[in-house]
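Participant: predicted model follows, preceded by the sequence.
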Amino acid sequence: MSHSNKWLARAFAGLVVAALPVAPAAADVVVAASGPSAKTYPVGRKIGATDKIVLQAGDTVTVLGANGTRVLRGSGTYVLANAAINDRSNAYALITRQRSAQRMRTGAVRDVNAGPVTRPNLWYVDVRQAGPMCIADTSEVRLWRPVTAGEQLYAIGMDSKTASSKANFNDGDMITVWDLSQAPITDGSTYVIAGGDGKPSEITFRVLDAVPEDAEGLAAALIEKGCMAQLDVLSSALAQAE
């Protein structure tokens, strides 16, 4: 190939590369907001890495994205690209792992001074938590309680008076099996969990078609389905990993 032809080939290749579409950068997601600017930055709003976030005194905005879970407080202008990049892949994998039930005994309980105990897996059904509950796998569902001491029996039914299934926690266990043969779960199905020491919890299940590979995508999916309690669990788990 002559020198001129080589030059033309390189030039053509450069034009082809330049014409290829550029993949948009992943946007961070607002997962909590309070204060005067909460309406400007509502939960679910996506913010680019170079976008300016202008806050007023008394504002608190929590953003989940590739740079970690950031809590922005007080008056000022913030740019997410200025955040240090953290590796949260391990924490994300642990909190979203789809696995068989494991016996969690006394060692899983935190010190009482360390704050409230939260479920160690996003897909465990918290017996205390009413409202929407997102599920990734309807073929294997687990119930979770925040204590290990003592036996507890829960009734599961379409209402608080009729039980179609029962779930028993043995002494020392935080996890037990949801009997899907008696209480099958589909998208939109609603059940009342009654028993233990608390009031009945009405849960409406939302089934995810797929679990996003990144935390930002999952946060957006949880927000879309209304699974705000799980959004809090995800945000807290990733924040602790930083």
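Facilitator: Okay, I see it.

Participant: from now on I want contacts and neighbour counts done on CA atoms only, so please keep to that.
Facilitator: Will do.

Participant: biggest strand in this protein by residues?
Facilitator: strand 198-207 (DSSP state E).

Participant: from the middle of its chain, how far away would the helix or strand following that strand be?
Facilitator: Sequence order places helix 215-225 as the next helix or strand after strand 198-207, per DSSP states H and E. Here helix 215-225 is found 7 Å from its chain centre; the criterion is C-alpha atoms, centre = their mean, to the nearest Å.

Participant: and the angle for helix 215-225 with strand 198-207?
Facilitator: If you take axes from the mean of the first three to the mean of the last three C-alpha atoms, to 10 degrees, helix 215-225 sits at 110 degrees to strand 198-207.

Participant: contact partners of the very next helix or strand once past helix 215-225?
Facilitator: Remark: after helix 215-225, the chain's next helix or strand is helix 228-240, criterion DSSP H and E. Residues outside helix 228-240 that contact it (C-alpha atoms under 8 Å, 6 or more residues apart in numbering): 31, 64, 68-70, 88, 91-92, 95, 118-119, 122, 129, 132-134, 219, 222-223.

Participant: before we go on, here's another structure to hold up against the first:
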Amino acid sequence: MALTIAGAGLAAAAAAETIVVRSSGPSMKAYPPGKALADSSMIVLKPNDQVVILDSRGTRTLKGPGSFSPVISRSQPTDLRATFADVSGRRARPGAVRGVTPAVTSAARSPNIWFVDIGRSSTACVTDPTRVTLWRPDRSADATVTVSGANGATATVKWATGESQQAWPATLPVSQGAEYRLSWAGAPEPTTLKFAVLGPNPTGLEGMASALIKNGCDAQLDLLIETVAIPDAAATAG
């Protein structure tokens, strides 16, 4: 099932444009996240610039100074080890990540882009608000998490040692803009989660990245960028 999803998503995205997914440095205003790049354009970077771009093959990190084409040469190898299905499929698939320096500091990485990381305050994008999965990076011990809503309603979610995933409590509905506070023993501080409901799973890497950027789902965008990173050989200046 996951491979079928991958093939359909990548095929549909084959003709899509390249977009900026992350930028920093002196030129960051010229290359904001979500900016579309024409194949004929050149990305001109100054010293200390870093821009991450994404197309149907994956993500590349470009570092200034230099001028870069958004198009990957067909002679350049691409990293097919981590596919669209690794991060978009409903079935979790463990694996290493590589490439872009992550904003996430946890040693563990979620195996599925739609799992909601309880260890990071963020806006969480979901495609089906009735089937939200919570994920914890540390599964070394039992844990009981208290989930509190803005209206004072609460629910608890329990993990046994070795478990990393649990369903979101059905008594606390997930909807567009809904915000919840999660706390548990040993946590340095409570986690705040705000939900953005996307509807059906976005098509292709570009569609997924654009949806995550638009809704401010930074933790999931970080995971997407890392998982589909292309080797550095494909990001040399022209």
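Facilitator: Okay, I see it. Small disclaimer: the values here were computed from a predicted structure and weren't measured.

Participant: show me which of the contacts of helix 228-240 of the first structure are buried.
Facilitator: 31, 64, 68-70, 88, 91-92, 95, 118-119, 122, 132-134, 219, 222-223 (16 or more other C-alpha atoms under 10 Å).

Participant: give me the subset of those residues lying in helices.
Facilitator: Under the assignment DSSP state H, those contribute Ala91, Tyr92, Ile95, Ala219, Leu222, Ile223 to helices.

Participant: residues in contact with the nearest residue to the third one once chain neighbours are set aside?
Facilitator: Same thing as Ile95 of the first structure. Nearest residue to Ile95 of the first structure in three dimensions, chain neighbours excluded: Asn121, at 4.5 Å (C-alpha to C-alpha, 6 or more residues apart in numbering). Contacts for Asn121 of the first structure (C-alpha under 8 Å, 6+ apart) come out as Leu94, Ile95, Thr96, Arg97.

Participant: Asn121 of the first structure and Glu216 of the first structure: what is the separation?
Facilitator: Separation of Asn121 of the first structure from Glu216 of the first structure (C-alpha to C-alpha, to the nearest Å) stands at 17 Å.

Participant: likewise Arg70 of the first structure?
Facilitator: Separation of Arg70 of the first structure from Glu216 of the first structure (C-alpha to C-alpha): 13 Å.

Participant: shared neighbours of those two, which are they?
Facilitator: Shared contacts of Arg70 of the first structure and Glu216, defined by C-alpha under 8 Å, 6+ apart, are found at Leu64.

Participant: now name the helix or strand holding Ser148 of the second structure.
Facilitator: Following DSSP H and E, one finds Ser148 of the second structure within strand 143-149.

Participant: out of everything not next to it in sequence, what's closest to whatever residue of the first structure lines up with Pro111 of the second structure?
Facilitator: Aligning on TM-score structural alignment places Pro111 of the second structure opposite Pro120 in the first structure. Among residues not flanking Pro120 of the first structure along the chain, Ile95 sits closest, at 6.1 Å (C-alpha to C-alpha, 6+ apart).

Participant: what sits against the one you found?
Facilitator: Contact partners of Ile95 of the first structure, counting by C-alpha under 8 Å, 6+ apart, are Pro120, Asn121, Leu122, Leu234, Ala237.

Participant: for those, which ones persist in the second structure?
Facilitator: Contacts conserved in the second structure for those, using both residues aligned by TM-score structural alignment, their matches' C-alpha atoms under 8 Å: Pro120, Asn121, Leu122, Leu234, Ala237.

Participant: can you redo these as a markdown table with distance to Ser75 of the first structure?
Facilitator: Formatted as a markdown table, these follow (distance: C-alpha to C-alpha, whole Å):
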| residue | distance to Ser75 of the first structure |
| --- | --- |
| Pro120 | 34 |
| Asn121 | 35 |
| Leu122 | 33 |
| Leu234 | 27 |
| Ala237 | 27 |
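
Participant: closest to Ser189 of the first structure out of those?
Facilitator: Of all those, Ser189 of the first structure sits closest to Leu122, with 18.7 Å by C-alpha to C-alpha.

Participant: surely that closest one touches Gln98?
Facilitator: No. Using C-alpha atoms under 8 Å, Leu122 of the first structure makes no contact with Gln98, being 9.1 Å away.

Participant: whereabouts in the first structure does stretch 134-144 of the second structure align?
Facilitator: By TM-score structural alignment, stretch 134-144 of the second structure lines up with residues 143-153 in the first structure.
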